[in-house]
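Participant: Dropping the sequence and predicted coords here.
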Amino acid sequence: MHQPKEVHLQAALRIVQYLKGTPGRGILFKRNRNVNLEAYTDADYAGSIVDRRSTTGYCTFLGGNLVTWKSKKQSVVARSSAEAEFRAMAQGICELLWLKIILEDLRIKSDEPMRLYCDNKSAISIAHNPVQHDRTKHIEVDRHFIKEKLDSGLICTPYVSSQDNLADILTKGLNSNIFEKIVSKLGMENSYSPA
């Protein structure tokens, strides 16, 4: 905002063009009897060329319907892609726990563990491994937090391939085909399209 350039104007015009072309696009909530909570998490490792901080992204689903999503630059520089993904996992778990508390306040309970999908096998491995390594000491608090939720059976962390990770839309620039595929999976539909 302090030093706008031509590229910034082009990016803003591209966003306006997208919004103008999709006036009827929105999220359609479908009726579903299950109340399972799921989250997809992702991080772009050192994605900011200015300060090399990563961006965390997550989206959460209740009964297959998208209910919350967030994308935010991480507050510290990650030393590895696993660390960046691990921080994203911790944020996703916090969001799942918040949603679970809201559901419990509404007297809606689910015995199923909440699913936290991640596309980084190293981060999932660190979450399950109780041994403390020198390489993970800088993320020790997040590791203990995630491990506690795994051990209690509150969450499970299945692996999802990068091409199927819905949180990619929040952290990466995607080509139009992948973008449209993910938008469709998020439950976004065009109310003006013929039925």
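Facilitator: Sure, I can see it.
Participant: CA atoms for contacts and neighbours, from now on please.
Facilitator: Noted.
Participant: Going by neighbour count, list what's buried in the helix or strand hosting Ile182.
Facilitator: Assessed by DSSP states H and E, Ile182 sits inside helix 176-185. If you call a residue buried by 16 or more other CA atoms under 10 Å, then helix 176-185 has these buried ones: Phe179, Ile182, Val183.
Participant: Show me what secondary structure element comes after that helix.
Facilitator: Per DSSP H and E, helix 176-185 leads on to strand 188-190 as the next helix or strand towards the C-terminus.
Participant: about what we covered before: okay if I get the buried residues of helix 176-185 as CSV plus distance to Ser161?
Facilitator: As requested, these are exported to CSV (distance: CA to CA, whole Å):
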residue, distance to Ser161
Phe179, 16
Ile182, 13
Val183, 17
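Participant: SS state for the residue most central in space within the chain?
Facilitator: Centroid-nearest residue in the chain: Tyr58, 1.5 Å away (criterion: CA atoms, centre = their mean). For Tyr58, the secondary-structure state derived from DSSP: H, G, I helix; E, B strand; the rest coil is strand.
Participant: try this one next to it:
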Amino acid sequence: MSPPPGFEAQFGQEVCKLQKSLYGLKQSPRAWFDRFTTFVKSQGYSQGHSDHTLFTKASKTGKIAILIVYVDDIVLTGDDQTEISQLKQRMGDEFEIKDLGNLKYFLGMEVARSKEGISVSQRKYTLDLLTETGMLGCRPADTPIEFNCKLGNSDDQVPVDKEQYQRLVGKLIYLSHTRPDISFAVSVVSQFMQAPYEKHMEAVNRILRYLKNTPGKGLMFRKTNRKTIEAYTDSDWAGSVIDRKSTSGYCTFVWGNLVTWRSKKQSVVARSSAEAEYRAMSLGICEEIWLQKVLSDLHQECETPLKLFCDNKAAISIANNPVQHDRTKHVEIDRHFIKERLDSGSICIPYIPSSQQIADVLTKGLLRPHFDLCVSKLGLIDIYLPT
């Protein structure tokens, strides 16, 4: 590192070689995580194979203690209260820590408990964002993006402040961690970070107007007896007016609760809607397999086969029929991957009508009735609304 202020004349052009990491350096988080991991493993905890920030310890009586760490923010949970109390005491002896009690606020996310379940929202974060942008008194919007909205680039448009645009979109990306209803809209506006125009800023403001309508909406996790992992996949074929690439969308439910979702522009141009849907299916299957491994790290079992709901019969036919080589040789890797999983019986791909396809909200702008239907099926609720 460079010499501290006041020592420049003594050191000249020389630099200091560090013997240990200092707070604020680029390698400090990695060094701290290695140090913390070594300590946690010494206490008998196992590091997760699916997520290296997850640590678990199962007792002989079948109880489990779970630790999740994000840099220096730590969450402890599980039904082994004795082990959790002992771990907190040992961590206090090793590090300087502060016990904040029951989880209520974590990384900008608010956690609330009730008889119905556990809700996770970002109401304060949303209201702060609306206040910062001066949109707290705006006219609310019913949907985060206009129906069939197609944003592109045009030379006759007026450019806007790039730094302000990037800052706003970055905050919306973080907000989408608990708001799958804005994921597609945020995915669209994030494609124009390098050269935003007025039309793109209007789309960002549309998202803010929608958030004004429902600032407290968030995820609800309910206790169920279902031990299943289910995914819904969809795509919008050639939806981009710039390069005609398709948009993939999927959402996965673990034990009946929405856990992960994604809206992503595909990296290559699809030659047909079936091909676009097929690539989306591959993403959904990968996510299901990863979630199955997460449950394994948590010492939990799930029912098989894993279900992947798709509304495209052609894509389902390609997955089940290995003969159609001429029409599928350009998606050969995805075809082999999906067919292998089908043959092993680890997944199944039931057909679902487009009217019941929940992932529709992650691939295109919808009219309010269909949008509200999809959002309600995702399990999003606003606990701050009067009952």
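Facilitator: That came through, no problem. None of these values were measured; they are calculated from a predicted model.
Participant: For the two chains, what TM-score is obtained?
Facilitator: For this chain pair, the superposition-based TM-score is 0.96 by TM-score structural alignment, normalised by the length of structure 1; 195 aligned residues with a CA RMSD of 1.1 Å.
Participant: Not counting sequence-adjacent ones, nearest residue to the aligned residue in structure 2 for Leu66 of structure 1?
Facilitator: Matched across to structure 2, Leu66 of structure 1 falls on Leu258, judged by TM-score structural alignment. Once flanking residues are discounted, Leu258 of structure 2 sits nearest to Thr252: 5.9 Å by CA to CA, 6 or more residues apart in numbering.
Participant: sorry, back to before: distance of the residue nearest to the centre of structure 1 from Leu99 of structure 1?
Facilitator: 13 Å (CA to CA, to the nearest Å).
Participant: His128 of structure 1 too?
Facilitator: Applying CA to CA to His128 of structure 1 and Leu99 of structure 1 gives a distance of 23 Å.
Participant: Near the aligned partner of Ser246 of structure 2 in structure 1, how many other residues are there?
Facilitator: In structure 1, the residue matched to Ser246 of structure 2 (TM-score structural alignment) is Ser54. By other CA atoms under 10 Å, 29 other residues sit near Ser54 of structure 1.
Participant: Pull the contacting residues for Ser54 of structure 1.
Facilitator: Applying CA atoms under 8 Å, 6 or more residues apart in numbering, we find Ser54 of structure 1 in contact with Ala43, Asp44, Tyr45, Ala46, Gly47, Ser48, Lys73, Gln74, Val77, Ala78, Ala84.
Participant: isn't the third one right up against Ala84?
Facilitator: Think Tyr45 of structure 1. Yes: using CA atoms under 8 Å, Tyr45 of structure 1 is in contact with Ala84, at 6.0 Å.
Participant: Mind listing the shared neighbours of those two?
Facilitator: Ser54, Ala78.
Participant: Neighbour count for the two, which is higher?
Facilitator: Higher neighbour count among Tyr45 of structure 1 and Ala84: Ala84, with 26 against 21, using other CA under 10 Å.
Participant: quick one: what helix or strand has the corresponding residue of structure 2 for that one in it?
Facilitator: In structure 2, Ala84 of structure 1 lines up with Ala276, judged by TM-score structural alignment. Per DSSP H and E, Ala276 of structure 2 falls inside helix 273-297.
Participant: and the next element down the chain from that helix?
Facilitator: Counting by DSSP H and E, the next helix or strand C-terminal to helix 273-297 of structure 2 is strand 306-309.
Participant: give me the stretch of structure 1 that that following strand matches.
Facilitator: Strand 306-309 of structure 2 maps onto residues 114-117 of structure 1, going by TM-score structural alignment.
Participant: which outside residues touch the matching stretch?
Facilitator: 36-41, 89, 92-93, 96, 154-160, 165.
Participant: if we go to 6 Å?
Facilitator: Stretch 114-117 of structure 1 has contacts (CA atoms under 6 Å, 6 or more residues apart in numbering) with Leu37, Glu38, Ala39, Tyr40, Ile155, Cys156, Thr157, Pro158, Tyr159, Val160.
Participant: ditto for stretch 119-135 of structure 2
Facilitator: Contacts of stretch 119-135 of structure 2 (CA under 6 Å, 6+ apart): Met109, Glu110, Val111, Ala112, Leu136, Pro215, Gly216, Gly218, Leu219, Met220.
Participant: counterpart of that stretch in structure 1, which residues?
Facilitator: Under TM-score structural alignment, there's no match for stretch 119-135 of structure 2.
Participant: hmm, back to that, average offset of the helix holding Ala276 of structure 2 relative to structure 1?
Facilitator: Mean deviation of helix 273-297 of structure 2 relative to structure 1 after superposition (mean CA distance after the TM-score superposition for structure 1): 0.4 Å.
Participant: Run through who's touching that helix.
Facilitator: In contact with helix 273-297 of structure 2 (CA under 6 Å, 6+ apart) are residues Gly48, Ser50, Thr233, Asp234, Ser235, Trp237, Ser248, Tyr250, Ala270, Ala314, Ala315.
Participant: tell me the angle the helix or strand containing Ala123 of structure 1 makes with helix 81-105.
Facilitator: Under the criterion of DSSP H and E, Ala123 of structure 1 resides in helix 121-128. Comparing the axes of helix 121-128 of structure 1 and helix 81-105 via axes from the mean of the first three to the mean of the last three CA atoms, to 10 degrees yields an angle of 60 degrees.
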